[in-house]
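>>> Following is a predicted model, sequence given first.
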Amino acid sequence: MTDNKELHRPRIVVIGNEKGGSGKSTTTMHLVVSLMKDGFTVGTIDLDARQGTLSRYLENRTRFAEKSKDVVLLPKHRRVFRSEAANKATSEEEDKDNLELAMHELWDRDFIIFDTPGSDNYLSRLGHSYADILITPLNDSFLDMDMLAKVEIEEKELKLTPSTYSQMVWEQRQQRAMQRKRPIDWIVMRNRLSHIDAKNKRDMGVLLEHLSKRLQFRLSPGFGERVIFRELFPKGLTLLDLGSDGAGVSMSMSHVAARQEVRTLVKAIGLTKDEPAI
């Protein structure tokens, strides 16, 4: 993106995974609120605008902020819909223009966070191409790992074939290298980790460690399966918003543990005030 504001360039974080239900919008909201509470200015772009989970989350948050006496921080938000033009070239040009307009309007922020759809389309790929940091939430199951690589056992040998999504990320990395841009820092976060040291959990860990070297991503612990995330959505809140009264939500040890998971994730990514992204 060329812009006369290039002297100030926000860090661009993309939350991406072509599989639905992986926790992209929950991850996005908690990352956004964490950054704002650290004093950063944040812009958000919903590239899954038709389903609009992130946009609805922020609408709920805005309504709660209007009714609450507490200070509820809000990012500057833009929603980018896919072009409906029948012609492919026209459609892609419109998608690019619409995304660049949204980014231009958020260019004064410290961070711009993209939430992407759980499907492959041109607008999503375009969003990935701008990523300084790519965060891929992954449910801790072999079914969901298929999004990263196809796992096959042939004559007792393990064969891992990069998925369409991994191939797309590799292509975006190649493009950035040719343009002499900073490499994408890819982080795969393991969501819904069981607290029991089950064999599947250990096997997943071994395979992901192997894949991380081959596909060049970092592994990070994500969020456990907690009802609190679903409870907070109607209010547009995150675990980081909860005070002693829990914003009307009764705090429990589970909530405290979940909040610590959020802080651990943000620190692992390297986006805290004392550990800025490089």
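Looks like it arrived, so ask away.

>>> C-alpha only now, for contacts and for neighbours.
Will do.

>>> From residue 211, how far off is residue 10?
30 Å (CA to CA, to the nearest Å).

>>> Number of residues surrounding residue 188?
By other CA atoms under 10 Å, the residues close to residue 188 number 22.

>>> repeat for the one 4 residues further on
Each residue near residue 192 was counted by other CA under 10 Å, and the total is 19.

>>> if I pick it, what's in contact with it?
Counting by CA atoms under 8 Å, 6 or more residues apart in numbering, residue 192 makes contact with 139, 140, 222, 223, 224, 225.

>>> With residue 262 instead?
Residue 262 sits next to 30, 222, 223 when contact means CA under 8 Å, 6+ apart.

>>> Give me the nearest residue to the last one, chain neighbours excluded.
For residue 223, ignoring the flanking residues on the chain, the nearest one in space by CA to CA, 6 or more residues apart in numbering is residue 191 at 4.9 Å.

>>> do residue 177 as well
residue 183 (6.8 Å).

>>> thinking again about what came up before, correct me, but the residue nearest to residue 223 touches residue 222?
Yes: assessed by CA atoms under 8 Å, residue 191 is found in contact with residue 222 at 4.6 Å.

>>> Neighbour count: these two, which is higher?
More neighbours surround residue 222 than the other of residue 191 and residue 222, with 26 against 21 (other CA under 10 Å).

>>> Could you report the distance from the more buried one to residue 44?
For residue 222, the distance to residue 44 - CA to CA - is 21 Å.

>>> Also residue 180?
Going from residue 180 to residue 44 by CA to CA gives 26 Å.

>>> number of nearby residues for residue 210?
Per other CA under 10 Å, the neighbour tally for residue 210 reads 13.

>>> Pretty sure it sits in a helix.
Yes: judged by DSSP: H, G, I helix; E, B strand; the rest coil, residue 210 forms part of a helix.

>>> those strands in the stretch 1-150 of the chain, which residues are they?
All strands of the stretch 1-150 of the chain, identified by DSSP state E, counting those that start in this stretch, fall at 11-15, 42-46, 76-79, 111-115, 133-139, 149-154.

>>> and residue 173, which of the ones you listed is closest to it?
Closest to residue 173 of these is strand 133-139 (CA to CA; 11.0 Å).

>>> what's the offset of that closest one from the middle of its chain?
Put simply, strand 133-139 sits 6 Å off its chain's centre (CA atoms, centre = their mean, to the nearest Å).

>>> Tell me the helices and strands packed up against it.
strand 11-15, helix 24-37, helix 142-145, strand 185-191 (3 or more CA pairs under 8 Å, 6 or more residues apart in numbering; DSSP states H and E).

>>> Residue 114 is nearest to which of those?
strand 11-15 (4.7 Å).

>>> another structure for you, compare them:
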Amino acid sequence: MSSTRPHRIVFANEKGGTGKSTTAVHVAVALAYRGARVAAIDLDPRQRTLHRYFENRAETAQRRGITLPTARCEVFHGSTIEELDALFAELSDDVDFIIVDTPGRDDVFARHAAVEADTLVTPLNDSFVDFDLIGQVDAETFKVRRLSFYAELIWETRKKRALERRQEIDWVVVRNRTGHVEARNMIRIEKALGELSKRAGFRVASGLSERVIYRELFPSGLTLLDKGHLGELGTSHLVARQELRGLVQGLNLPAGAKRTLELEPA
């Protein structure tokens, strides 16, 4: 039994299509490769993307007769906050991290998970459509005009948590899919994020670029970390693994999970 509560990493964004589940899976597997004990909760019982990924991973390991570092993943089917807390308590036994993947919509359980997060990760595509989730910009200057509803919600949540528990939520906005963004637009978003981060109190980290490999890996449940089981990797895949290394390091996870990321299977 862990002497302290497992570190909770919650991936939350009320907009779909930002690579949230893909990022969550890769972070979970990266931690498992480091020797951390990882559990996961999928809060979307309809899509079940995170859970399906780990199901596929288990099937591949069994079919090939190999051992793959992984996480125990459960889908939350309950209807009350108390049931969700009970699932957190059940999974907390003898684990270091609990990863939570939330649905791409406003959801009472996603909000509760965010309140309970130690690290809150909000993946965004590099576009002002996604940026609008956390901040509104002037149409002419692209300067931030105000926080959006979601950013205000997280701001109030973090403030309440700090006052009531003397604990802070480390909020990290992750810039996903930057590879196909026009340069001028990328600079505008970077400046807007920098300005908004000072107001809303989040950090900005580089995430995962748009690559076909992520979609291709889903049926097997493999990740870019499973080098020995992927065959020969091209240059773009090696670059993607480097991006993942940077993302995990950028999350600044607690001691015991900050060793140099080993991307080779044991």
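Great, that's in hand. This structure is a prediction, so every number in the text was calculated from the model and none was measured.

>>> thinking again about what came up before, same list (the helices and strands packed on strand 133-139 of structure 1) but as JSON lines, adding distance to residue 111 of structure 1.
Listed next are these as JSON lines, based on distance: least, CA to CA, whole Å:
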{"stretch": "strand 11-15", "distance to residue 111 of structure 1": "5"}
{"stretch": "helix 24-37", "distance to residue 111 of structure 1": "8"}
{"stretch": "helix 142-145", "distance to residue 111 of structure 1": "29"}
{"stretch": "strand 185-191", "distance to residue 111 of structure 1": "15"}
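
>>> Mind checking those for the one nearest to residue 122 of structure 1?
Of those, nearest to residue 122 of structure 1 by CA to CA is strand 11-15, at 14.8 Å.

>>> Which stretch of structure 2 lines up against that closest one?
Aligned using TM-score structural alignment, strand 11-15 of structure 1 spans residues 7-11 in structure 2.

>>> after superposition, how close is that stretch to structure 1?
Aligned to structure 1 and superposed, stretch 7-11 of structure 2 gives a mean residue distance of 0.5 Å (mean CA distance after the TM-score superposition for structure 1).

>>> And that stretch, how far out from the chain middle?
Distance, stretch centre to chain centre, for stretch 7-11 of structure 2: 8 Å (CA atoms, centre = their mean).

>>> likewise stretch 124-141 of structure 1?
Mean C-alpha position of stretch 124-141 of structure 1 versus that of the full chain (CA atoms, centre = their mean) differs by 6 Å.

>>> So what touches it?
Counting by CA under 8 Å, 6+ apart, 11-17, 22-24, 27, 47, 96, 99, 114, 116-117, 144-145, 168-169, 172-173, 176, 182-193, 200-201, 204, 222 sit against stretch 124-141 of structure 1.

>>> can you tell me what part of structure 2 that stretch aligns to?
The aligned range for stretch 124-141 of structure 1 in structure 2 is 110-127, by TM-score structural alignment.

>>> give the contact list for the aligned residue in structure 1 for residue 40 of structure 2.
In structure 1, residue 40 of structure 2 lines up with residue 44, judged by TM-score structural alignment. If you count contacts by CA under 8 Å, 6+ apart, residue 44 of structure 1 has them with 75, 76, 77, 78, 112, 113, 114, 115.

>>> which among those residues end up buried?
With neighbours counted using 16 or more other CA atoms under 10 Å, the contacts of residue 44 of structure 1 contain these buried positions: 75, 77, 78, 112, 113, 114, 115.

>>> Quick check: the aligned residue for the residue nearest to residue 223 of structure 1 in structure 2?
Taking TM-score structural alignment, residue 191 of structure 1 has residue 176 as its aligned residue in structure 2.

>>> count of residues packed around residue 162 of structure 2?
Using other CA under 10 Å, residue 162 of structure 2 is surrounded by 13 other residues.

>>> actually residue 38 of structure 1, not the one I wrote
Residue 38 of structure 1: 13 neighbours (other CA under 10 Å).

>>> where do the strands sit along the stretch 151-266 of structure 2?
Taking DSSP E, counting those that start in this stretch as the criterion, the stretch 151-266 of structure 2 carries its strands at 170-176, 203-206.

>>> Could you export those strands as JSON lines, including distance to residue 136 of structure 2?
What follows is the strands of the stretch 151-266 of structure 2, written out as JSON lines (distance: least, CA to CA, whole Å):
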{"stretch": "strand 170-176", "distance to residue 136 of structure 2": "16"}
{"stretch": "strand 203-206", "distance to residue 136 of structure 2": "17"}
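
>>> so who does the residue mapped onto residue 158 of structure 2 from structure 1 touch?
By TM-score structural alignment, residue 158 of structure 2 lines up with residue 173 in structure 1. Contact partners of residue 173 of structure 1, counting by CA under 8 Å, 6+ apart, are 129, 183, 184.

>>> If we use 7 Å, what do you get?
Contacts for residue 173 of structure 1 (CA atoms under 7 Å, 6 or more residues apart in numbering) come out as 183, 184.

>>> go on, residue 91 of structure 2?
Counting by CA under 7 Å, 6+ apart, residue 91 of structure 2 touches residue 39.

>>> Alignment lookup: it to structure 1.
Aligned by TM-score structural alignment, residue 91 of structure 2 pairs with residue 106 of structure 1.

>>> How much space separates its match from residue 218 of structure 1?
28 Å.

>>> ditto for residue 267 of structure 1
Residue 267 of structure 1 is 13 Å from residue 218 of structure 1, where distance means CA to CA.

>>> Nearest spatial neighbour of residue 11 of structure 1, chain-adjacent residues omitted?
Nearest non-adjacent residue to residue 11 of structure 1, counting by CA to CA, 6+ apart: residue 111, 4.7 Å away.

>>> How about residue 57 of structure 2?
Residue 57 of structure 2 sits nearest to residue 221 (CA to CA, 6+ apart), 3.8 Å away.
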